[in-house]
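Visitor: Sequence and predicted structure are below.
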Amino acid sequence: MHSIKDTIWEVVFSILPITIVITILQFTLIWLPLETFLQFLIGVGFVGIGLVLFLLGVNVGLLPVGEMIGSALSKTKKLWLIVFFGFLVGTVVTVAEPDVRVLSSQVDQVSGGAIPQNILILAVALGVGVFVGLAMLRIVFNIKLVYLLAGGYGLIFLLAAFTPSTYVPISFDSGGVTTGPLTVPFILALGVGVTSVMGGKSASGDGFGIVALASIGPILSVLVLGVIYG
């Protein structure tokens, strides 16, 4: 019960500032129609309820399961299994990410269907999956994160030179939306679970950085998509 109360207060303090700002603007500058403003307040209420339920679900279900999966994979001592399921989990959790679907629908709308919504979602999901698998390799072989980040972003800037300019901002936004409320908790928990049973490694150190790597994948995949479609 204490955890539920803490979650509720956390959500209240998260959405209260934007609610206050919009309310002040409503009665000073913008003067939205009363019906629209009431819809905003109702929406805030729904968002608050949804966030409470979501955060409870993350703490009760996603985080423990992610850590258990990571620990179980590490105990098998089979590198291909760890990498494969890292790729698989990264892919499927990204397909379910709400932020990715919002971006894909917006891109489909403004591009007039030139970039199909399902193709973009698949490209982003595969990009995340590949780099989550790479993050598993980094944990196993204790590769320095800075090398992978430098190589990844070097490849991004190289590809950007050959990609139509329309796709470049979309690709970077694709990297941003993968750091959403569903993807991040699960893959972070997966990384911490893998490092928790790897001898001589620190879960607090090696378990992090996985989100930074996962964000590179969709940028590269959308840039490749731009080369193909462009």
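Guide: Done, it's in.

Visitor: contacts and neighbour counts: CA atoms only from here.
Guide: Will do.

Visitor: how many other residues sit next to Met1?
Guide: 6 (other CA atoms under 10 Å).

Visitor: Below is structure B, check it against A:
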Amino acid sequence: MDNIKETILEVILSILPITIVITILQFTLIWLPMEMFLQFLIGVLMVGAGLILFLLGVNIGLLPVGEMIGSALSKTKKVWLIVFFGFLLGLVVTIAEPDVRVLSSQVDQVSGGQIPMDILILAVAIGVAIFVALAMVRIIFSINIVYLLAGGYALVFLLAAFTPSVFVPISFDAGGVTTGPLTVPFILALGVGVASVMKGKSSSSDGFGLVALASIGPILSVLLLGVIYG
């Protein structure tokens, strides 16, 4: 019950500021048609209800399951199994990420279908999956995350020099949308679960940094897509 109250309060505090600002603008500057403003208020209520249910689902289901999967995989002591399922889970969670679908539909619309929605979603998902698998390797072999981040962004700037300019902003937006409300909780929980078994509870903080690595993958994959389409 306390968890439900905290979630409701968190959502209200998140939505209330933008609702107040738009309401003030409505009656001072923009003066939208009243029908559209009422649609906005109804949308706010729907978003609030959806976020409450979503966050409860994340806390009750996704976080515990992600951590348990990471722990169970680590107990097998099979590196290839941990890396493979890290790749697979990164792939399917990203495909399900709402933010990725929003970006893909916008890009598809703006490009007039030249960059198909399904291709972009798949490219982003594969990019995330590869770097989640790489993050599993980092946890297992205690690789310094600074080297991986430096190497990843070096590749990003190298590829950006050979990619049509239109793909560069899309690629960085693709990296941003993978830090959405579905991907982040699950991937973080997975990493913490793997680290807690492989390195002990005292070193479970090694499970963090997965999101930073995972966001590089989509940037690289979309830049590669640009090289291909370019």
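Guide: Noted; the coordinates are in hand. Keep in mind that this is a model prediction, so the values were computed, not measured.

Visitor: residues making contact with stretch 43-53 of structure 1?
Guide: 7-8, 11-12, 15, 19 (CA atoms under 8 Å, 6 or more residues apart in numbering).

Visitor: show me the contacts for Gly176 of structure 1.
Guide: Ser215.

Visitor: Show me how far the helix or strand harbouring it is from its chain's centre.
Guide: Secondary structure from DSSP states H and E places Gly176 of structure 1 in helix 167-177. With CA atoms, centre = their mean, to the nearest Å as the basis, helix 167-177 of structure 1 stands 12 Å off its chain's centre.

Visitor: So which bits of it are buried?
Guide: By neighbour count, with 16 or more other CA atoms under 10 Å as the criterion, the buried positions of helix 167-177 of structure 1 are 167-168, 170-177.

Visitor: for stretch 78-98 of structure 1, same thing?
Guide: Neighbour count says stretch 78-98 of structure 1 has 82-95, 97 buried, by 16+ other CA under 10 Å.

Visitor: Would you mind giving the contacts of stretch 43-53 of structure 1 as TSV with secondary structure, distance to Leu223 of structure 1 and neighbour count added?
Guide: What follows is those, written out as TSV (DSSP: H, G, I helix; E, B strand; the rest coil; distance: CA to CA, whole Å; neighbours: other CA atoms under 10 Å):
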residue	secondary structure	distance to Leu223 of structure 1	neighbour count
Thr7	helix	39	18
Ile8	helix	40	19
Val11	helix	36	17
Val12	helix	39	16
Ile15	helix	35	15
Thr19	helix	37	14
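
Visitor: Quick one: those as TSV, columns for distance to Phe54 of structure 1 too.
Guide: Formatted as TSV, these follow (distance: CA to CA, whole Å):
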residue	distance to Phe54 of structure 1
Thr7	10
Ile8	11
Val11	10
Val12	14
Ile15	14
Thr19	20
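
Visitor: mind listing what Pro185 of structure 2 touches?
Guide: Neighbours of Pro185 of structure 2 in contact, by CA under 8 Å, 6+ apart: 58, 62-63.

Visitor: which of the residues you listed are also in contact in structure 1?
Guide: Of the contacts of Pro185 of structure 2, the ones still in contact in structure 1 (both residues aligned by TM-score structural alignment, their matches' CA atoms under 8 Å) are 58, 62-63.

Visitor: Secondary structure added to those, as CSV?
Guide: Listed next are the kept ones among the contacts of Pro185 of structure 2 as CSV, based on DSSP: H, G, I helix; E, B strand; the rest coil:
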residue, secondary structure
Val58, helix
Leu62, helix
Leu63, helix
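
Visitor: hang on, the earlier thing: which of the buried residues of stretch 78-98 of structure 1 fall in helices?
Guide: Taking DSSP state H, the ones among those that sit in helices are 82-95.

Visitor: List just the nearest of the residues you listed to Gly199 of structure 1.
Guide: Relative to Gly199 of structure 1, the closest of these is Ile82; by CA to CA it sits at 15.5 Å.

Visitor: which element is Pro64 of structure 2 on?
Guide: helix 63-75.

Visitor: Same check on Val192 of structure 1?
Guide: Judged by DSSP H and E, Val192 of structure 1 forms part of helix 183-196.

Visitor: Then Ile119 of structure 1?
Guide: helix 117-141.

Visitor: Ser105 of structure 2 too?
Guide: helix 98-110.

Visitor: helices and strands around that helix, which ones?
Guide: helix 117-141, helix 167-177 (3 or more CA pairs under 8 Å, 6 or more residues apart in numbering; DSSP states H and E).

Visitor: Show me how far that helix is from its chain's centre.
Guide: Here the centre of helix 98-110 of structure 2 is set off from its chain's centre by 14 Å, with CA atoms, centre = their mean.

Visitor: swap in stretch 33-45 of structure 1?
Guide: 29 Å.

Visitor: got the buried residues for it?
Guide: So, applying 16+ other CA under 10 Å, buried residues of stretch 33-45 of structure 1: Val44.

Visitor: How about stretch 221-229 of structure 1?
Guide: 221-226.

Visitor: Equivalent analysis for stretch 202-211 of structure 1, please.
Guide: Result for stretch 202-211 of structure 1 [16+ other CA under 10 Å]: buried residues 203, 206-211.

Visitor: from those, which ones fall inside helices?
Guide: 203, 206, 210-211.

Visitor: tell me the two of the residues you listed that are most distant?
Guide: Among these, Ala203 and Val211 lie farthest apart (CA to CA), at 14.4 Å.

Visitor: Redo the contacts of Pro185 of structure 2 as a markdown table? Include neighbour count and distance to Val146 of structure 2.
Guide: Formatted as a markdown table, the contacts of Pro185 of structure 2 follow (neighbours: other CA atoms under 10 Å; distance: CA to CA, whole Å):
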| residue | neighbour count | distance to Val146 of structure 2 |
| --- | --- | --- |
| Val58 | 17 | 29 |
| Leu62 | 20 | 28 |
| Leu63 | 19 | 26 |
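
Visitor: can you redo those as JSON lines with distance to Ala160 of structure 2?
Guide: Converted to JSON lines, these look like this (distance: CA to CA, whole Å):
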{"residue": "Val58", "distance to Ala160 of structure 2": "36"}
{"residue": "Leu62", "distance to Ala160 of structure 2": "35"}
{"residue": "Leu63", "distance to Ala160 of structure 2": "35"}
